[in-house]
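*Asks:* What follows is a predicted structure for the sequence shown.
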Amino acid sequence: MLEDSQTKARILIEALPYIRAFSGKTFVIKYGGSTRGKDGEDSDRTLDQSFADDLVLLVHIGIRPVVVHGGGPDITRMMDRMGLPSRFVDGLRVTDREGMEVVEMVLSGKINRELVTLVQKRGGRAVGLAGRDGNLLVGERKNPDLGFVGRVRSVNTEVLDLLDRHRYVTIVAPVGVDDDGNPLNINADEAASEIAGALKAEKLIMMTDTPGVLGGDKRLIPSLTPSRVRELLSDGTIHGGMVPKISGCLKALDMGVRKAHIIDGRIPHALLLEIFTPEGVGTEIRRDQA
């Protein structure tokens, strides 16, 4: 028993320098839809619950979290139930007007509200937003063939700053708006990186369903620089679904974010392990030395 207590004390002491360094800083966290409980079923929300606990703890020690969540698997399940086809082009969901209604219903309604409720049940204060609220995410269509799939053109940080001053956890559904008031289905990785850049966040943390960036030997690469990332992109080591995540990280760093991380959100309390331990659990991307 004493040994266990000493271990806990050592962990807290090791975390103290990180707590001091990050108090008052903004972290933008992308919480991937593929990490949300077992097969997205309501009966198993263990990962959601541990994530909510982590967010509440971050706020209590002075860190300012902004969460951008995905929800692809949930959208697909809902479209299947409604008899609507799911079609993808280069990893992007083709979104017609009917499909856009489903995207909004799942992201802005179901998932966003679930996460807000979990944070509040654990003693935190949270507000859920869609990217179209307050013109938070203003964008334009990527390609007419993709329908209402959009890219971010500008981020209005006023509403985020207002909620941050009152110590709310802001949880953002990546549904943007165009100049004509039409909703846009925006990739959550892109939305998170754009928000992190606009806020000049201390960290952008991508929580996904992989351990991080893997080398050619399939082992985790714990630390990278943008120049090394570009080498791994050019030789094909980084490929597939990791490309938009890593591209978002690079853009965020270019926009002034200090560090970006890609971590395995399927690990309970992965967020705390990455932030408050020297070794972390995923891949950290830091700026090249001048």
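*Replies:* Everything's here; your move.

*Asks:* From now on I want contacts and neighbour counts done on CA atoms only, so please keep to that.
*Replies:* Will do.

*Asks:* could you pull out the strands for the protein?
*Replies:* Shown for the chain, the strands assigned by DSSP state E span residues 26-31, 64-69, 88-89, 92-93, 126-130, 137-141, 149-155, 169-173, 175-177, 183-186, 203-208, 223-224, 259-264, 283-286.

*Asks:* here comes the other one, which I'd like you to weigh against the first:
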Amino acid sequence: MAGQKENPVITGDMKNNVDRASILIESLPYIRKMRGQTFVIKYGGNAMINEDLKQSVMDDITLLKYIGINPVIVHGGGPDISDMLNKVNKESHFVNGLRYTDDETMGYAQMVLIGKTNKDIVSVLCGKGAKAIGISGIDGNLIEAEKLTEDADGNPIDIGYVGKIKKINTKVISMLANDEYIPVIAPIGVGKNGESYNINADTVAAEVAVALGASKLITLTDVGGVLRKLEDGSDYIIPVLDEKDIKDLVEEGIIKGGMIPKIEGCLDTVLRGVDRAHIIDGRIPHSIILETFTKNGIGTMIVKEKKEHYEYRK
């Protein structure tokens, strides 16, 4: 058309800025869909240890809150507990991957998880402009627990003050999350006589997600997801799994070792009402944002039933 000017050639810094704007536009449908929803995020692994990754995760969680999603954090803290026990020359013992927790160890675990780890996370979030509040399962009887007496196979076990969850009382969590706050939960439960129990953080996150009717359970790990070896020897991250897939992959030995309880725990949450469960690599900067606001996402998503044509992983 006469007089029409050609579009400018975009290069350099302007090209980078345009690419960033395109990423924001790509996120709009997901922001619109997920606004007002609750995400439970299990925070652990290297993302808790590496300072740069910690900052990245807290940036992501702060952003979620600012755009209207309600994140709830459940954190681990095994390395911090081990460090404390080493400082007081108390040896750690593990049974089936769980720390034997006598009365003295329970005291240190409670001190570390509630007094240090929890407050460190709250401090970083608040420093980014979020309003985070640290709580534990003791507060308001949030996590009612009892002594764990059987292992995963039903065999008798005694590992001290390690608990299993009887009930999650969601009133305090919901009150905070549905307001302007980010709840940060330390995985300590309380027994009927007021005794404290150390509880696996993955288990707490799963039970909190179910109790809240969360739309997502996001577990930060030190692996990319469920991996399958290709013919050329490279690893392929399986993007979506349902109940049948998981059963088949366990039988094939592709899902094995410590990944089995993690995956089966995620499956259990979606069978009990959580829409999606995600296992993502917390070593990747901004992994939560990549999973939540991009078309392909990252990691492995677990669903109750896989749709025949999965156009989107969301």
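*Replies:* All right, it came through fine. Keep in mind that this is a model prediction, so the values were computed, not measured.

*Asks:* Now compute the TM-score of the two chains, please.
*Replies:* Put the two chains on top of each other and the TM-score (TM-score structural alignment, normalised by the length of the first structure) is 0.94; 284 aligned residues with a CA RMSD of 1.4 Å.

*Asks:* sorry, back to before: would a markdown table of the strands of the first structure with mean neighbour count be doable?
*Replies:* As requested, the strands of the first structure are arranged in a markdown table below (neighbours: other CA atoms under 10 Å):
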| stretch | mean neighbour count |
| --- | --- |
| strand 26-31 | 25 |
| strand 64-69 | 26 |
| strand 88-89 | 10 |
| strand 92-93 | 17 |
| strand 126-130 | 22 |
| strand 137-141 | 24 |
| strand 149-155 | 20 |
| strand 169-173 | 27 |
| strand 175-177 | 29 |
| strand 183-186 | 28 |
| strand 203-208 | 28 |
| strand 223-224 | 16 |
| strand 259-264 | 25 |
| strand 283-286 | 23 |
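
*Asks:* D53 of the first structure - how many residues pack around it?
*Replies:* Neighbourhood size, D53 of the first structure [other CA atoms under 10 Å]: 20.

*Asks:* Let me fix that, I meant to ask about R113 of the first structure.
*Replies:* Around R113 of the first structure there are 18 residues (other CA under 10 Å).

*Asks:* That one -> the second structure?
*Replies:* Matched across to the second structure, R113 of the first structure falls on K119, judged by TM-score structural alignment.

*Asks:* wait, isn't that match in contact with G134?
*Replies:* Yes. The pair formed by K119 of the second structure and G134 meets the contact definition of CA atoms under 8 Å, at 6.4 Å.

*Asks:* so how far is the biggest helix by length in the first structure off the chain centroid?
*Replies:* Determined from DSSP state H, the single longest helix within the first structure is helix 2-22. Helix 2-22 of the first structure has its C-alpha centroid displaced from the chain centroid by 26 Å (CA atoms, centre = their mean, to the nearest Å).

*Asks:* Just the helices from the stretch 151-300 of the second structure, written as ranges.
*Replies:* Under the criterion DSSP state H, counting those that start in this stretch, the stretch 151-300 of the second structure contains helices at 171-177, 201-212, 243-252, 259-271, 287-293.

*Asks:* Nearest to L63 of the second structure, out of those?
*Replies:* Closest to L63 of the second structure of the helices of the stretch 151-300 of the second structure is helix 287-293 (CA to CA; 8.7 Å).

*Asks:* Identify whichever of the helices of the stretch 151-300 of the second structure lies nearest to G115 of the second structure.
*Replies:* It's helix 201-212; of the helices of the stretch 151-300 of the second structure, that one is closest to G115 of the second structure (CA to CA) at 16.3 Å.

*Asks:* So which bit of the first structure is the closest one matched to?
*Replies:* Matched against the first structure by TM-score structural alignment, helix 201-212 of the second structure falls on residues 188-199.

*Asks:* Now which residue in the first structure aligns to A21 of the second structure?
*Replies:* A21 of the second structure maps onto A9 in the first structure, by TM-score structural alignment.

*Asks:* Quick check, A196 of the first structure in contact with V28.
*Replies:* Yes. The pair A196 of the first structure / V28 is scored as a contact, 5.6 Å apart, by CA under 8 Å.

*Asks:* got any residues that touch both of the two?
*Replies:* With contacts defined as CA atoms under 8 Å, 6 or more residues apart in numbering, the residues shared by A196 of the first structure and V28 are 203-204.

*Asks:* ok now do the residue nearest the centre of the second structure, which residues does it touch?
*Replies:* Nearest to the mean C-alpha position of the second structure, by CA atoms, centre = their mean, lies K42 at 2.3 Å. With contact set as CA under 8 Å, 6+ apart, K42 of the second structure has these partners: 73-76, 201-202, 205, 217-220.

*Asks:* ok, back up a step: let's have the strands of the first structure in JSON lines, adding distance to L272 of the first structure.
*Replies:* Output for the strands of the first structure, formatted as JSON lines (distance: least, CA to CA, whole Å):
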{"stretch": "strand 26-31", "distance to L272 of the first structure": "12"}
{"stretch": "strand 64-69", "distance to L272 of the first structure": "12"}
{"stretch": "strand 88-89", "distance to L272 of the first structure": "34"}
{"stretch": "strand 92-93", "distance to L272 of the first structure": "30"}
{"stretch": "strand 126-130", "distance to L272 of the first structure": "19"}
{"stretch": "strand 137-141", "distance to L272 of the first structure": "28"}
{"stretch": "strand 149-155", "distance to L272 of the first structure": "27"}
{"stretch": "strand 169-173", "distance to L272 of the first structure": "16"}
{"stretch": "strand 175-177", "distance to L272 of the first structure": "28"}
{"stretch": "strand 183-186", "distance to L272 of the first structure": "27"}
{"stretch": "strand 203-208", "distance to L272 of the first structure": "11"}
{"stretch": "strand 223-224", "distance to L272 of the first structure": "17"}
{"stretch": "strand 259-264", "distance to L272 of the first structure": "11"}
{"stretch": "strand 283-286", "distance to L272 of the first structure": "14"}
